[in-house]
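> Quick one: sequence plus predicted model below, questions after.
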Amino acid sequence: MRNRSFGFLAFSALSLGAVGIVPSACNTTGTPSYRSAYEACVASVPKPEIQVVSGNGATLQAGLVAGDADAADAVMRAAAVAEMKRAVDNAKYNALVSMRCSALSKGGDAYDSNGGSGAPVPAEDPGSPTNVSGTNNQVGGVDEADFVKNDGHYIYTATGSALHIVEAWPATSMREVGKVSLEGTPLKLFVAGDRALVYSSVQQQQPARGSRSMPSGGSSACTYGYGCDFSGDGTATTLSLFDITDRAHPKLLRAIKSSASLIAARRIGNAVHTVLGQRAFVPSYRLSPMGYAPTSEADVERAFAALKVENEKDMASLSMKDQLPTLDTGGGVGAITQLLQSTVPDGVAFTTVLSLDIANDSAPLNSVTVLSRAGAVYASAKALYMAVPHERGGYYGWFDDSAGLDEVSTVHKFAIGDGVLTTEYRASGTVKGRVLNQFSMDEKDDHLRIATTTGHLPSPTAHNTLSVLGQEGPALKVSGQIDDIAKGEDIRSVRFDGDRGFMVTFKKTDPLYAFDLSNPRAPVTMGELKIPGFSTYMHVMDQNHLLTIGYDANDHGDFAFFDGVLLQIFDVSNPKAPTLVHKTKIGTRGSSSEALSDHLAFNYFLPKGALALPMTICEGGGDGSYGTDMTFSGLMVYDVSLDRGFSLRGTVAHPNAEIGKGYNNGGCYNWWTNASSEVKRSIFMDDMVYSVSSSRIKANNLQTLAADVAEVSIR
């Protein structure tokens, strides 16, 4: 792959052509999705033309535009027109497929989009604790926003419609001492000393009837990209900074209102860096010609060509100036004016990195806004990276120097740190494939290591790549790479640890790969281990061991059904020959845990050798069939040791144990990326464990987990 150096340029209208959306097979762990005759017919239909973006071999330097609304308007209008053309071309492509292949689509093999059997889905001491668990952050010293925080005495939650402050120690007298109502829906928060910063989602005025947002929205809580994207939910965001010196009476110091959605946030010391995304709305246009009744494929071509011309004429006077992201810091609403434009067409969307000082409510803000969709976010102590996916034939443009590739990601680097004013754009580059989540990226010695997947199951051409990027001026360039890892499989988890990297891929079995990354120019595959199932999160237990959570799998030759939740310990002391030393399986197909797709729910507490996990256990069913009986929902606590493996210490039921049979069996039919447990988080304080849901906090002693010590409502 050639290394293309590109960055952000001053606004100028881009010549963007039409790119259609080519339907792809549903990504599944289960039965094959192709029907040969129909697929062969679809393959015979000419795909929409792909317009590439030419770099002409030049090094494209980064530039900055401050407040040029007219230039921004031209760029956004050009992007809106280009997306209209791509959408119309896609509609034409689907019309041609329907005309040529519809007769073949009525037969063929049955396809279970859930990869399953097609089962129906039913509608103490009053002093301070000695040891306290914190947020399960990816990088030491880089705090991640979450809906619950604790400081060893108080538990803080942003849930319901308020900031709740619960005096949690001693547990026997646990009580809510402070509550502040918030505008909108609380999402996440940071707590540092006597300051709390709360993020809330606020519904904003909808666009005029007939308008459309492109691309479609995602989820503000996307943490595992296998079942969601990192685009935000389309709402506005309010950042509320509180003085909590008096926990009973929090005092609002500052409210910052952004028209963009929360994507991710990190705190380094007192500096908080927030990534916000906003999609622009464009007027509605027609995707089907008026009076459309074609009798031939030539009729289809003529009708849709005319439709593009008509739509573009209607959009010629389109004004997009009011689509710029806005920021209200208390002195009135103003448009963000520090703007950077990518040379790569990234849609009618903006991404902002906003930095503030949590300890100083009068300190200035610093922001950098990019004309680009958002992507997966990773942050070290000094840099923040965002990986934005592109797919050949997808919704956005392509690259003239990515010949032979089907997927790439644009990677943008921003300098951050423990000072607000240090935030600035640094460099950009491209890398083969797409990332799964933040753990697919890691920085060491100013090099970004990034693991990506190209293709989707069940395609035999799917494969994975591990690349190392180094900064050269305004460009991120590939210095070393291992390609074609695990052909026919995709990535389910990644973890980097110093000079080592670990990757789990899956189709039928779980290959755990170990890599030597000590030389950024020559990464090396050291060894691999194949076992049933797959891990979705890997935790560095110590220098020689990985503690993982994932799913078991039942092999069926060409595919495998995911099964119960699997906990495993791997010995990686010899990376050339990793070994599985302990495992335990929980429940059957349909059992789930928040920790499977959100590392913030995974709580390994080394001082007690304990692992706390939100869990829903389903029993029954059969090979490929979901369990039909939910037998537990709540928090499970395991003793974990290298000698004895996993031993269940006890459980904390949510709702209460006596309700028991009140569990909703419908939660057993969720797809594997969608957990159904009421419990979302846990906290250890010495011998106490606190289980946290969106409506209650329960305290239980590790010696007698079945008996609740205290419970507080946080509705």
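That came through fine. These numbers come from a predicted model, not from an experiment.
> From now on I want contacts and neighbour counts done on CA atoms only, so please keep to that.
OK.
> can you give me the end-to-end distance of stretch 191-209?
41 Å (CA to CA, to the nearest Å).
> So which residues make contact with that stretch?
Residues outside stretch 191-209 that contact it (CA atoms under 8 Å, 6 or more residues apart in numbering): 149-150, 158, 163, 182-190, 235-245, 259, 261-262, 270, 281, 358-359.
> in that stretch, what counts as buried?
Of the residues in stretch 191-209, 191, 192, 195, 196, 197, 198, 199, 200, 201, 202 count as buried by neighbour count, 16 or more other CA atoms under 10 Å.
> Taking those together, which two end up most distant?
192 and 202 (24.2 Å; CA to CA).
> Would you check that my belief about residue 425 contacting residue 369 is correct?
No: applying CA atoms under 8 Å, one finds residue 425 not in contact with residue 369, separated by 9.2 Å.
> Now render the buried residues of stretch 191-209 as CSV, adding distance to residue 636.
Shown next, in CSV, are the buried residues of stretch 191-209 (distance: CA to CA, whole Å):
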residue, distance to residue 636
191, 27
192, 29
195, 32
196, 30
197, 30
198, 29
199, 29
200, 30
201, 31
202, 34
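> Residue 170: which of these is nearest?
Using CA to CA, the buried residues of stretch 191-209 come closest to residue 170 at residue 191, 20.2 Å.
> what helix or strand does the closest one sit in?
Counting by DSSP states H and E, the element that carries residue 191 is strand 185-192.
> right, and the helix or strand after that strand?
Strand 185-192 is succeeded, C-terminally, by strand 195-202 (DSSP H and E).
> Comparison target below:
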Amino acid sequence: MVIKRAGAVIALIALTVTSFMQASIAGAQSANAFNDVPTTYDYYSAVGYLKDLQVVEGYDDGTFKPENTINRAEFTKIALLASGYEPEGGNCFPDVTDQWFAPYVCKAKSLGLLSGYPDGDFKPERPINFVEAGKIVSNGLKLGLDEAYSDEWFQKYVMALEESQAIPTSVDTFDQYINRGEMAEMMWRIKTQQKEETNYYEDLSRTTEAQQMHTISSCSVLQDKFEDALAYNGYYYRDALMVEEAAMDTTASAPTVEKSAENEAVLTGGGSTDGNYSTTNVQVEGVDEADIVKTDGEYIYIVKGSTIRVVRAYPAAGMVEMDAIEFDDDGFSPSDMYVDGNKLIVLGQSYYSYPYPVLRTDAKIMPYPYYGGSISKVFVFDITDKSNIKEFRTLEFEGSYTQSRKVDDMVYMVLSRPGFYAYDTIENVDEILPRYKDTGDDTAKPLVGCTDVKYVPAFESADYLIVAGIPVNEASGEISKEVVLGSAGNIYSSRENMYVAATEWNWDYETSSESTNVYKFALDKENVEFQGKGKVPGTILNQFSMDENDSYFRIATTKGNSWDGTSTNNVYVLDENMDMTGKLEGIAPGESIYSTRFIGDRLYMVTFKKIDPFFVIDMSDPKGPSVLGKLKIPGYSDYLHPYDENHIIGFGKDTVMPTEQEEIDWNQNFEWYQGIKIAMFDVTDVENPKQMFTEIIGDRGTDSPLLYDHKALLFDKEKNLFAFPVTVAELSDEIKNDPNASGSEYGSPVFQGAYVYGIDLVNGFNLKAKITHYDETEIAEKAGYYWYGDKDIERVLYIGKFLYTVSKGMVMANDTANDFKEVNSVEVGGIDDNYYYIME
């Protein structure tokens, strides 16, 4: 039977709370309160006061653990007794029945001192945050509440604590989890009416969480951090059996490079492209992004299944597949790669699972005794001789590979690894630390020590966020790394700093909401350094929701849901310390962000629900971003690409109105998306942006990877050229000619390949070519089906005058100087999945 957030876990915590009595201040200040509370500790007097009053006894080993968080049940008991009430009652919340804390919680609920969460639970084992504690204390000790303070549900409670000078200076934000020392300080100040230095509501009212970074002081403290996070996030299993200790062996054998025997030819006389070849479409100039296809101007490298295929592409007439790179680890899946001179860097991961080691012997409820995860791997190959590619360096990291960036010859890899927090004692440091292996290592070793792990006090996470910097041209170069308690999502990187964003779903007494945590890391070849964490309301769409400019970090978010009309879109500016400098909130209420692009002092934003508002936002003043102009047009853009400083290209979908009957039936304000829409926006007059040109491809069902992956776009302004993969769907003539047809009708796929366009500011978009890897027989066989086959074109690039289209099954070269006529093609070996779905 599964029990969520079970209260029995709380019984394991050794804090004993006795009756709360008044005492003199002098008698409260014990010389040696606990062996881990020195006289230099900021809240020494408060802890001693509670001990002298016999309110707390501490732990069996004589410690108080003042830096540990305190859960909601413990805090409620202390506050109730401090208020002079007797505990009574039970079964007042679904998760508060007959446990030891039930009489205290239920009595406090009956008195109106506290309430539950929106889901009905009390969550007794959850660490209590400052505003939750403030409500209980203010109500229980009958502090004067001013109902005029109503901006937030908690404002009146915090203001009452401010009036009593009872906000410890170590409390920085409203949602910070208070620790045991801060709990003692709050109680001491209120009960003794001590007037000490205090924080104020205004100090805590910043929506960012740019707090000072802390470092874990010991392995036992790190273990405690994970246990706190477990109590906050954990799911528990009743009657789970104890398991024997298992060897934590994640060390796979070192992979080797195996050569295919299909093609042993080594061509000569390759000619020169003079550096005239395309690179991956990236967000920031000078910051490369890993992709499934890369070129060095002569060879094309392709991720296919569990292999890397290598094709000598230039000159096009002699195109041939070379030896493939295969991996000994059958479980390894390459995700993407980089090419840097004579080095090929492949990133990916393997998966594993194994039993937990022995859990706490006195635990009545424990985590399910199996866990698994990922081993992320980095292979660096020497590709000087393409007919004899050699392994140069191999690295393995515990954790899931999220994303990466490359700056010069450094690859910065972002990983997320769950913390293993169920151990009774720590016998080996690598039991709770992320580990790694380098070339030649027989066993894995800790990536960092316990005291190297960083954290931000107001945020408890059960995961490690890891950023590792790898020098790709050094066979044994030192890895620069940073390990933080946190989680990973989308990333943005400049050449100097990397920002890792992760969504946090917030629950408090009155409301539920979402926010985005942003972790900042300074990048240097010798060192990766955690700079701090910011926090903003809402969630981001993707990496283009973030940007850095002149040391300021800018981020665009959507808060709430468009389907129930509660959404708003917002822009926030944070300084180099991750403190909020400026904000613009309430953009396009009821809609959601579909695309954004920061370019210099401007932000271009597309929101959508029924019609596409294209916003131009002035970001020149970090303290006051403002809307300069907007344009409302049918359709929306999923990706915005700069043409020049005054013109933006949008790639997205066209839309049509629903029928009158559909509007009645659905009772919604919406439109049906249709085929792909390309639009050129003129923002020369920022107050009056214009749509200059548009191009519509296909009908509903037409799609392109470009709409969710910018790396699928080939764009070259100097050549007046862009191209991208597309699957085109078309409606039947019968449906097209029916004036009453619904916009919800899907067309049947009729083409998969690449569309190639010319572009300029006079003629707009000019379709130059349609290129497919399927022959006429295959097209006929696939008609009416989803394609998703080996020959679906995924990337387009150029080398010299030749345009290359790349699928998992083929590389084709077309001559841009001769009406894009096919010059040559080569079948690509290896195995990849084919999926075909009938369109109903």
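Cool, got the structure. A quick note: this is a predicted structure, and the numbers were derived from the prediction, not measured.
> The strand holding residue 191 of structure 1 corresponds to what range in structure 2?
Using TM-score structural alignment, strand 185-192 of structure 1 corresponds to residues 333-340 of structure 2.
> which residues in the stretch 151-300 of structure 2 form helices?
155-163, 180-192, 201-204, 219-233 (DSSP state H, counting those that start in this stretch).
> how about the ones you listed in a markdown table, adding mean neighbour count?
Listed next are these as a markdown table, based on neighbours: other CA atoms under 10 Å:
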| stretch | mean neighbour count |
| --- | --- |
| helix 155-163 | 22 |
| helix 180-192 | 21 |
| helix 201-204 | 14 |
| helix 219-233 | 20 |
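> can I get these in TSV with distance to residue 110 of structure 2?
Listed next are the helices of the stretch 151-300 of structure 2 as TSV, based on distance: least, CA to CA, whole Å:
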stretch	distance to residue 110 of structure 2
helix 155-163	19
helix 180-192	22
helix 201-204	28
helix 219-233	25
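> which one of these lies closest to residue 799 of structure 2?
Here helix 219-233 is closest among the helices of the stretch 151-300 of structure 2 (CA to CA), at 51.2 Å.
> Could you give the residue range in structure 1 aligned to that closest one?
Using TM-score structural alignment, helix 219-233 of structure 2 pairs with 69-83 in structure 1.
> Give me the mean deviation of that stretch from structure 2.
Here the mean offset of stretch 69-83 of structure 1 against structure 2 after fitting is 2.1 Å, by mean CA distance after the TM-score superposition for structure 1.
> Can you list the neighbours in contact with that stretch?
The contact list for stretch 69-83 of structure 1 (CA under 8 Å, 6+ apart) reads 11-19, 214, 282, 312, 315, 318-321, 345, 347-348, 395-396.
> can you pull the buried residues of stretch 238-258 of structure 1?
Buried, per 16+ other CA under 10 Å, within stretch 238-258 of structure 1: 238-244, 247-248, 250-252, 254-258.
> That stretch aligns to what range in structure 2?
Counting by TM-score structural alignment, stretch 238-258 of structure 1 corresponds to 377-397 in structure 2.
> Span of the matching stretch from start to end?
First-to-last distance for stretch 377-397 of structure 2 - CA to CA - comes to 6 Å.
> what's the answer for stretch 338-356 of structure 1, then?
End to end - CA to CA - stretch 338-356 of structure 1 spans 16 Å.
> how many other residues sit next to the aligned partner of residue 420 of structure 1 in structure 2?
Under the alignment (TM-score structural alignment), residue 420 of structure 1 maps onto residue 525 of structure 2. Residue 525 of structure 2: 17 surrounding residues under other CA atoms under 10 Å.
> Kindly report the same for residue 120 of structure 2.
Neighbours of residue 120 of structure 2 using other CA under 10 Å come to 11.
> Quick check: it touching residue 508?
No: with contact defined as CA under 8 Å, residue 120 of structure 2 does not reach residue 508; the gap is 11.5 Å.
> what ranges do the strands span in the stretch 601-750 of structure 2?
602-608, 612-618, 626-633, 636-644, 647-656, 672-682, 690-697, 714-716, 721-730, 748-760 (DSSP state E, counting those that start in this stretch).
> should've said the stretch 201-350 of structure 2
214-215, 235-238, 293-295, 299-304, 307-312, 320-321, 325-326, 333-340, 343-355.
> Include distance to residue 698 of structure 2 when you put these into JSON lines, please.
Formatted as JSON lines, the strands of the stretch 201-350 of structure 2 follow (distance: least, CA to CA, whole Å):
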{"stretch": "strand 214-215", "distance to residue 698 of structure 2": "55"}
{"stretch": "strand 235-238", "distance to residue 698 of structure 2": "48"}
{"stretch": "strand 293-295", "distance to residue 698 of structure 2": "27"}
{"stretch": "strand 299-304", "distance to residue 698 of structure 2": "29"}
{"stretch": "strand 307-312", "distance to residue 698 of structure 2": "33"}
{"stretch": "strand 320-321", "distance to residue 698 of structure 2": "34"}
{"stretch": "strand 325-326", "distance to residue 698 of structure 2": "38"}
{"stretch": "strand 333-340", "distance to residue 698 of structure 2": "30"}
{"stretch": "strand 343-355", "distance to residue 698 of structure 2": "35"}
